[in-house]
Structures are given as structure tokens and as C-alpha cells.
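**Student:** The sequence isn't on hand, but the structure is:
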């Protein structure tokens, strides 16, 4: 687990630790990036105070700023959440992921949404000779990753269009989907089959299959994925692992959701 940064807001600026905590709580309540005015109201703060505290939270990774004056939870907050889970139920989460890795021999990731990105909260390394460059705490795009597609597949048409307008569709490789129409069609396929594929769309020579982790009311809070090197594991062998990934996602939902 990556080290987290301490909050640096000081009580002598008139904010006080309780105000910072109320603002973090307000950020955590929303699945989508939130406007400053809404955050200030939810945290019972003035807009100038909320804006000043957000600058501190952003600097230390507790929050992230998005286009349009919106703010979301940052990677440091996600890492802290993972450590809280570790203190309580993490043994179950970790054991489920390790069990999957030992069964299939490939790299396993667990990722959660962090604003308009995903952040890896867990990784179990492959037993193959080629190591993935990813690490816990790494942020990745939503549109070009299997985990991210699982999350985007849970959005309605309007929310997806707003996301694309706000975050854009960066071309990561020659295979990346870079138009709203192409992404919309891909997400319809993800919903129909229940899992997502990353066909070298985020990184050349890396192919992934991912399954969503859903709450009881159907919200997607994250996903579990298996990543392979294309010149080591053929595509059909990766697809053969999808049932194992889907089963693991269901087991994790009982623990995380």
C-alpha cells in the first residue's frame, strides 16, 4: 500500500480540522464530481472557505479538481479507504484476490473510481516472467481500461456524455476508443455480456478482462481485472478466464459493497 500524505490544513487559518473532515465527508458522499457550491453547502461552509480547503486537499491528493468547477475524491483518500478495509475485512478481500491469481497465474487488479479516473487499490502479481508496471495507488483512465469500462457501463447516456465532455477520450494507443459513439457501442456490449475487455487500448501488448463489483442496488463501485501480456497469453486463453473473474467480482461485492 502506498503511503498517504497527512492533511496540512492548520487551525490557525480559521478552518479547523472539523471543517476539513466535513468537506472530505461531503466529497465521499457523491459518486460523481461535485460543484463547489454543493460541497460548501453539504459541509456547512462558505464557498471561499470550501475553495481554500479544497486547494489543500488537492495538493495532498485527498481531492482532485475537474473541469467545470467540480471536485471529487483523490487517490490519497482512496488509499486510506483501502487501509480502513484492511483493518476490518481486508483479509477476506486479499484472500479472494490471491485465490484468483493462484488459480489462473496472471496479474490481478482491484480498482475503484476516483473522480474521472480509476485507482488501483490492490494488485496480486502474476507468476509469469513479465511483470506489469502498475502498482497500488496508480491512476488510469476510465475509457481505455477494462475496470474503467465496467464503471462507465453503469452510467446512463446523459452522464456518459457529460463525462466525455469533461474528461475527454485521450488516445493511449492506436486501439483506444476516442469517440463518444464508439465508446457508447462498446459499453452496450459490456452491459450485454457482463464483463469488459481492454484490447491493448490502454497499453500496447497488455490485454485485460474485467468484471464489475456492484452494490445491492446495482451501482458499480469498482471492478476486478486479470491482465495478460499479449505475446505470452493468446486472446482466447484470456477470454476463457472470464467466468473466474465474474465469480470473483460477485464474491468481492459481498465484502466491499
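**Tutor:** All right, it came through fine. Values in this document were obtained by computation on a predicted structure and should not be read as measured data. Numbering: from 1, shown residues only.
**Student:** CA atoms for contacts and neighbours, from now on please.
**Tutor:** OK.
**Student:** now the helices for the stretch 1-150 of the chain?
**Tutor:** Under the criterion DSSP state H, counting those that start in this stretch, helices of the stretch 1-150 of the chain are mapped to 17-29, 36-42, 47-59, 75-88, 90-104, 146-152.
**Student:** Can you tell me which of these is packed in deepest?
**Tutor:** helix 146-152 (a mean of 28; mean count of other C-alpha atoms under 10 Å).
**Student:** just checking, what packs against that helix?
**Tutor:** In terms of contacts (3 or more C-alpha pairs under 8 Å, 6 or more residues apart in numbering; DSSP states H and E), helix 146-152 is packed against strand 107-114, strand 117-124, helix 180-193, strand 196-199, strand 206-214, strand 220-229.
**Student:** Tell me which of the helices of the stretch 1-150 of the chain lies nearest to residue 171.
**Tutor:** Among the helices of the stretch 1-150 of the chain, the nearest to residue 171 by C-alpha to C-alpha is helix 146-152 (14.7 Å).
**Student:** Take this one as well and set it beside the first:
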């Protein structure tokens, strides 16, 4: 985390008393700023400068100076004389939380992949695009190589079809206007009408199957999962010569999702 000096050049956070960017006390200045941020974060409703000075053990003049600088830079904001975390600090916190949540999802997928002996994927439809949130990386069961962007080829793979099937007509029409249907392999759907017919089937069966439609030599399936109001899906892929396992693996995935994976999916920031 880098703090900039709002009052002068140099890009460093100064604290007065003659300190500069070259001063050996710069690290101490940053440490004091971080202590203040932690103290403010402990008060969701905000805290006044004098209270923050007491809790951090900082001199009041230093506290005032750091609070002014952190407020100017967006790490804090002042409301009715109280200091609360600002947009910059909140964004950093959300980023860390999201990384931890994705780690939890990845660990859950890895466990599922080992039990299913398949590559496992978790995807969502966010802001008009298919987003692959997590995928297993077991070298014995490698995931499908993304040889064409998954976002622009949702019509050609199971996870994309599962997500598109969950959209309303307007959102689906908008998506296909931006990402028209195109054949990826000899097995892909050929036209938008073919795709819409397929999506009707997916909605009725709550599962999408892809037999070498995106990548030759690979078969996939995807099931919808509930993540609030967002469209989300879990998927598996197998070598094409294991097509006979696909329906059984899909049923196992559904049972596992009901027990564990959906709970983890709820924790991810959508």
C-alpha cells in the first residue's frame, strides 16, 4: 500500500517534523497510518480523532495530520466529525475478501474433481458476460484449453449454455447480438434457432451437455446453482472416450453441489 502526500511532491506520506521520503522514519510513518486505518476499521460507525489517538497511542498532532492525508487520498472519509473507512480502503478489503472466497471455491472444486475424476468448473454470468470464476488444475484431469475466449463462445460449451438458459429473453437476445452463434467444431450448434431450441431443453432438464462442441476430444456437462439472483453454474469435463461416465458424473456433481458447493458459492462476491 502506498500513501501519497497530498500537500507536496515526492509521492510519500509525510508526517511533519521535517520527515521526508528519504527519511529512515518513513516506514514508521506508514506503520502509524496503517494503525490508524485498523483503528478506524474497528469502528463501523466511525470514531473521532481524539479517540483514535488514544487507541493507537499516537500524539494528537500526528493523528490529525495522518487523518487529513488519509482522508484526502480516499482511504478515510469524515462524517459529522467521525472518521470511517473510505472507498479506497473498502475496495482493498473487498479485493482481499474476494481472493479468499475464490480460494475456498478452488479448494472445493479440487476436492470434487478428485472424487469425480474430472475437471470441474464454476462460472457466473456477470455484467453481460460469461465469467469462469474457478477451475481445477489437476494434471491428471486437465481442464479444457481455452482456445477461443469462453466469453464469446457461450453458445458452444456446456457452462455457457447453462448460463444462457438462466437469462431472461432480453438479456439472452442482447448477449447473442454481441456474441453471434458460430460453429466451433463439426458438432457445434449451427444457428441461433438451433441454440434457442437447445436452451429450452436445458431449462427443462436443468443440465446442459456438450459433446465435442467447443473442443474436439472433450465432453462436458453443466448444472445451474443458486447464488442469490445471479446466473451461476457448475460444470465437469471428461475425455470423449469417457462419454459413458458423463451422466453418472453429472448426477454426482448435482448431489455434491446440494451438500457443499452451493454453500461455498454463496460466499463469493458476485
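**Tutor:** Arrived safely. In this text, all values refer to a predicted model and were calculated from it rather than measured experimentally.
**Student:** TM between them?
**Tutor:** Here the TM-score for the pair of chains, by TM-score structural alignment, normalised by the length of structure 1, is 0.57; 172 aligned residues with a C-alpha RMSD of 3.0 Å.
**Student:** So which of the helices of the stretch 1-150 of structure 1 is nearest residue 251 of structure 1?
**Tutor:** Minimum separation from residue 251 of structure 1 across these (C-alpha to C-alpha) falls at helix 90-104, 7.6 Å.
**Student:** which residues sit in contact with residue 77 of structure 2?
**Tutor:** Contacts for residue 77 of structure 2 were tallied using C-alpha atoms under 8 Å, 6 or more residues apart in numbering; they are 71, 83, 84, 85, 86.
**Student:** Next, count neighbours for the fourth one.
**Tutor:** Close neighbours of residue 85 of structure 2, defined as other C-alpha atoms under 10 Å, add up to 25.
**Student:** And for the first one?
**Tutor:** Using other C-alpha under 10 Å, residue 71 of structure 2 has 19 neighbouring residues.
**Student:** OK, contacts around the residue lying closest to residue 96 of structure 1 once chain neighbours are set aside?
**Tutor:** Spatially, and ignoring its direct neighbours in sequence, residue 96 of structure 1 is nearest to residue 248 (6.9 Å; C-alpha to C-alpha, 6 or more residues apart in numbering). Applying C-alpha under 8 Å, 6+ apart, we find residue 248 of structure 1 in contact with 96, 97, 100, 224.
**Student:** Correct me if wrong: residue 245 of structure 1 contacts residue 223.
**Tutor:** No - look at residue 245 of structure 1 against residue 223 with C-alpha atoms under 8 Å: they stay out of range, at 9.6 Å.
**Student:** returning to that earlier point: so can I have JSON lines of the contacts of residue 248 of structure 1 showing distance to residue 158 of structure 1?
**Tutor:** Converted to JSON lines, the contacts of residue 248 of structure 1 look like this (distance: C-alpha to C-alpha, whole Å):
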{"residue": "96", "distance to residue 158 of structure 1": "35"}
{"residue": "97", "distance to residue 158 of structure 1": "34"}
{"residue": "100", "distance to residue 158 of structure 1": "35"}
{"residue": "224", "distance to residue 158 of structure 1": "26"}
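**Student:** Tell me the one of those residues nearest residue 28 of structure 1?
**Tutor:** residue 224 (21.3 Å).
**Student:** Any figure for the gap between residue 247 of structure 1 and residue 64 of structure 1?
**Tutor:** From residue 247 of structure 1 across to residue 64 of structure 1, the span is 32 Å (C-alpha to C-alpha, to the nearest Å).
**Student:** With residue 170 of structure 1 instead?
**Tutor:** To residue 64 of structure 1, residue 170 of structure 1 is 18 Å away according to C-alpha to C-alpha.
**Student:** From the neighbour counts alone, determine which of the two ranks first.
**Tutor:** Each of residue 170 of structure 1 and residue 64 has its neighbours counted (other C-alpha under 10 Å); residue 64 has more, 23 against 15.
**Student:** Let me know the distance separating residue 109 of structure 2 from residue 28 of structure 2.
**Tutor:** Separation of residue 109 of structure 2 from residue 28 of structure 2 (C-alpha to C-alpha): 42 Å.
**Student:** Who are the contact partners of residue 216 of structure 1?
**Tutor:** residue 257.
**Student:** Now name the helix or strand holding it.
**Tutor:** For residue 216 of structure 1, there is no enclosing helix or strand under DSSP states H and E.
**Student:** Buried ones in stretch 183-203 of structure 2, by neighbour count?
**Tutor:** Within stretch 183-203 of structure 2, the residues that count as buried by 16 or more other C-alpha atoms under 10 Å are 183, 184, 188, 189, 190, 195, 196, 198, 199, 202, 203.
**Student:** In structure 1, which residue range corresponds to it?
**Tutor:** The alignment of stretch 183-203 of structure 2 onto structure 1 (TM-score structural alignment) covers residues 171-191.
**Student:** Pretty sure residue 83 of structure 2 sits in a helix.
**Tutor:** No - Residue 83 of structure 2 sits outside any helix when classified using DSSP: H, G, I helix; E, B strand; the rest coil, being strand.
**Student:** Need the overlap of contacts for residue 245 and residue 223 of structure 1.
**Tutor:** Listed as contacting both residue 245 of structure 1 and residue 223 by C-alpha under 8 Å, 6+ apart are 210, 211.
**Student:** the more surrounded of these two?
**Tutor:** Per other C-alpha under 10 Å, whichever of residue 245 of structure 1 and residue 223 has more neighbours is residue 223, with 31 against 25.
**Student:** just checking, what residue in structure 2 corresponds to the more buried one?
**Tutor:** Under the alignment (TM-score structural alignment), residue 223 of structure 1 pairs with residue 233 of structure 2.
**Student:** Count the neighbours of the residue lying closest to that match once chain neighbours are set aside for me.
**Tutor:** Among residues not flanking residue 233 of structure 2 along the chain, residue 224 sits closest, at 4.4 Å (C-alpha to C-alpha, 6+ apart). Neighbour count for residue 224 of structure 2, taken as other C-alpha under 10 Å: 26.
**Student:** distance of residue 224 of structure 2 from residue 109 of structure 2?
**Tutor:** 15 Å.
**Student:** again, but for residue 247 of structure 2
**Tutor:** Taken as C-alpha to C-alpha, the span from residue 247 of structure 2 to residue 109 of structure 2 is 18 Å.
**Student:** Next: residue 124 of structure 2.
**Tutor:** Separation of residue 124 of structure 2 from residue 109 of structure 2 (C-alpha to C-alpha): 15 Å.
**Student:** for residue 180 of structure 2, same thing?
**Tutor:** Remark: distance between residue 180 of structure 2 and residue 109 of structure 2 (C-alpha to C-alpha) = 31 Å.
**Student:** Over to residue 119 of structure 2?
**Tutor:** 9 Å.
**Student:** returning to that earlier point: could the contacts of residue 77 of structure 2 be laid out in JSON lines, adding distance to residue 54 of structure 2?
**Tutor:** Putting those into JSON lines (distance: C-alpha to C-alpha, whole Å) gives the following:
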{"residue": "71", "distance to residue 54 of structure 2": "19"}
{"residue": "83", "distance to residue 54 of structure 2": "14"}
{"residue": "84", "distance to residue 54 of structure 2": "16"}
{"residue": "85", "distance to residue 54 of structure 2": "18"}
{"residue": "86", "distance to residue 54 of structure 2": "21"}
